[in-house]
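sequence plus predicted model, see below.
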Amino acid sequence: MADIRILVQSADFDLATEYARFDNDASMGAIVAFVGRVRDLDQSITAMHLEHYPGMTEKALAKIVGEACQYWPLQAVTVIHRIGALQAAEQIVLVLTASKHRQAAYESNAFIMDFLKTQAPFWKKEGTAACLQWVDARSSDQGALDRWQYLRVV
């Protein structure tokens, strides 16, 4: 059974601190970290505000992580997702996956992120500090899910 840690919080997280929680287990052959940040692709996004549905969000994240644990032999998973007001270049999300094998750690990490982006109940406004607008789901996020459909073939 994997050691699973899921947090939804307004406070920032420290990658080194979170990694250190995994580092003392010598049986972990691979630890993969993904850190998502607020990006400003066209110099117009300087702020973001993330909202969630307490309880429901954590349950959705646990379901996603649980599914990843069914497909890959994971030893530990940490998911931390921030909410509230964020500025460009700030951290939003951390996904750490650990396994005896690198492929399992890589693939499960990408799986968790792809499903988190589309199936976890987060709502996002972005723009400038003076004008934030709701953001719709991106078709590219849904497209990323398509690559995992082979796992669900019975």
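Received, thanks.

please count neighbours and contacts with C-alpha atoms only from this point.
Noted.

Ile45: how many residues sit nearby?
Summarising burial for Ile45: neighbours were counted as other C-alpha atoms under 10 Å, giving 18.

for Ala89, see how far away it is.
As judged by C-alpha to C-alpha, to the nearest Å, Ile45 and Ala89 stand 10 Å apart.

same deal with Lys59?
As judged by C-alpha to C-alpha, Lys59 and Ala89 stand 28 Å apart.

what does Glu18 give?
Going from Glu18 to Ala89 by C-alpha to C-alpha gives 19 Å.

just want to know which of these two has more residues nearby.
A count of neighbours by other C-alpha under 10 Å puts Glu18 above the other of Glu18 and Ala89, at 17 against 13.

try it against this one:
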Amino acid sequence: MIALKSTNDINIAEITDSVKSDSCGAIDVFIGTVRNNFKGKDVAKLFFEAYEPMAISELTKIADQVKEKYQADKVSIVHALGDCLVGEIAVVIAVSTPHRKASFDGCQYAIDTLKETVPIWKKEFFEDGSHWVFSHP
């Protein structure tokens, strides 16, 4: 499952179920949530937007790379779009592999690569204003 959804439509159980495989003994799930602070300032919410066709294409590439590099059987990546309040889910990555280390490493690779290459932009909102966060090089 590769998708961009509103935070309310992200279902962790559904994403985890999508990577279950009888040939795999490990499923690792990374859940990124909205924290309440950034550099000492209280965060009210985040807003995510994306160039959706390219974002889906890049997320699919990442999933394919995880399958190749870590012998993952299945990979799901779901990222939120729109407003996300503190505590809500911004991203979920699930990876199934025959053994646990590859599953952990695959999730780490997926989130790191997502932040570097996928055209999803984040705006942070504070009590005294907002700013766009640019994580891409």
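Perfect, I can see it now. Keep in mind that what you see is a predicted model, and the values were worked out from it rather than measured.

TM-score for these two?
Between these two chains, after superposing, the TM-score reads 0.88 (TM-score structural alignment, normalised by the length of structure 2); 134 aligned residues with a C-alpha RMSD of 1.9 Å.

hey, what's in contact with both of Ile45 and Ala89 of structure 1?
Jointly contacting Ile45 of structure 1 and Ala89 under the rule C-alpha atoms under 8 Å, 6 or more residues apart in numbering are Arg39.

tell me which residue of structure 1 lines up with Tyr70 of structure 2.
Per TM-score structural alignment, the equivalent position to Tyr70 of structure 2 in structure 1 is Trp72.

I'd guessed its match sits against Ala104; true?
Yes. Contact status for Trp72 of structure 1 versus Ala104: in contact at 5.5 Å, counting by C-alpha atoms under 8 Å.

show me which of the two is the more surrounded one.
Neighbours per residue (other C-alpha under 10 Å) separate Trp72 of structure 1 from Ala104, with Ala104 holding more: 21 against 15.

what does the more buried one correspond to in structure 2?
Aligned partner of Ala104 of structure 1 by TM-score structural alignment: Ala102.

and its match, helix, strand or coil?
Counting by DSSP: H, G, I helix; E, B strand; the rest coil, the backbone at Ala102 of structure 2 sits in helix.

do the same with Glu68 of structure 2
Once three-state DSSP is applied, Glu68 of structure 2 turns out helix.

now the strands for structure 1?
3-9, 30-37, 47-52, 74-82, 84-87, 91-99, 122-128, 131-134 (DSSP state E).

can you give me the neighbour number for the aligned partner of Thr113 of structure 2 in structure 1?
The alignment partner of Thr113 of structure 2 in structure 1, by TM-score structural alignment, is Phe115. Residues lying near Phe115 of structure 1 (other C-alpha under 10 Å) number 20.

how close does Phe115 of structure 1 sit to Leu96 of structure 1?
15 Å.

ok so, going back, surely the match of Thr113 of structure 2 touches Leu145?
Yes. Using C-alpha under 8 Å, Phe115 of structure 1 is in contact with Leu145, at 6.7 Å.

wait, Glu51 of structure 1 touches Trp123, no?
Yes. With contacts counted by C-alpha under 8 Å, Glu51 of structure 1 reaches Trp123, the gap being 5.1 Å.

residue in structure 2 paired with Tyr19 of structure 1?
By TM-score structural alignment, Tyr19 of structure 1 lines up with Thr16.

kindly report the same for Ala30 of structure 1.
Here Ala30 of structure 1 is matched to Ala26 in structure 2, going by TM-score structural alignment.

residues contacting its match?
Counting by C-alpha under 8 Å, 6+ apart, Ala26 of structure 2 touches Ser96, Thr97, Pro98, His99, Arg100, Ser103.

and Phe134 of structure 2, by the same measure?
Going by C-alpha under 8 Å, 6+ apart, Phe134 of structure 2 touches Trp121, Lys122.
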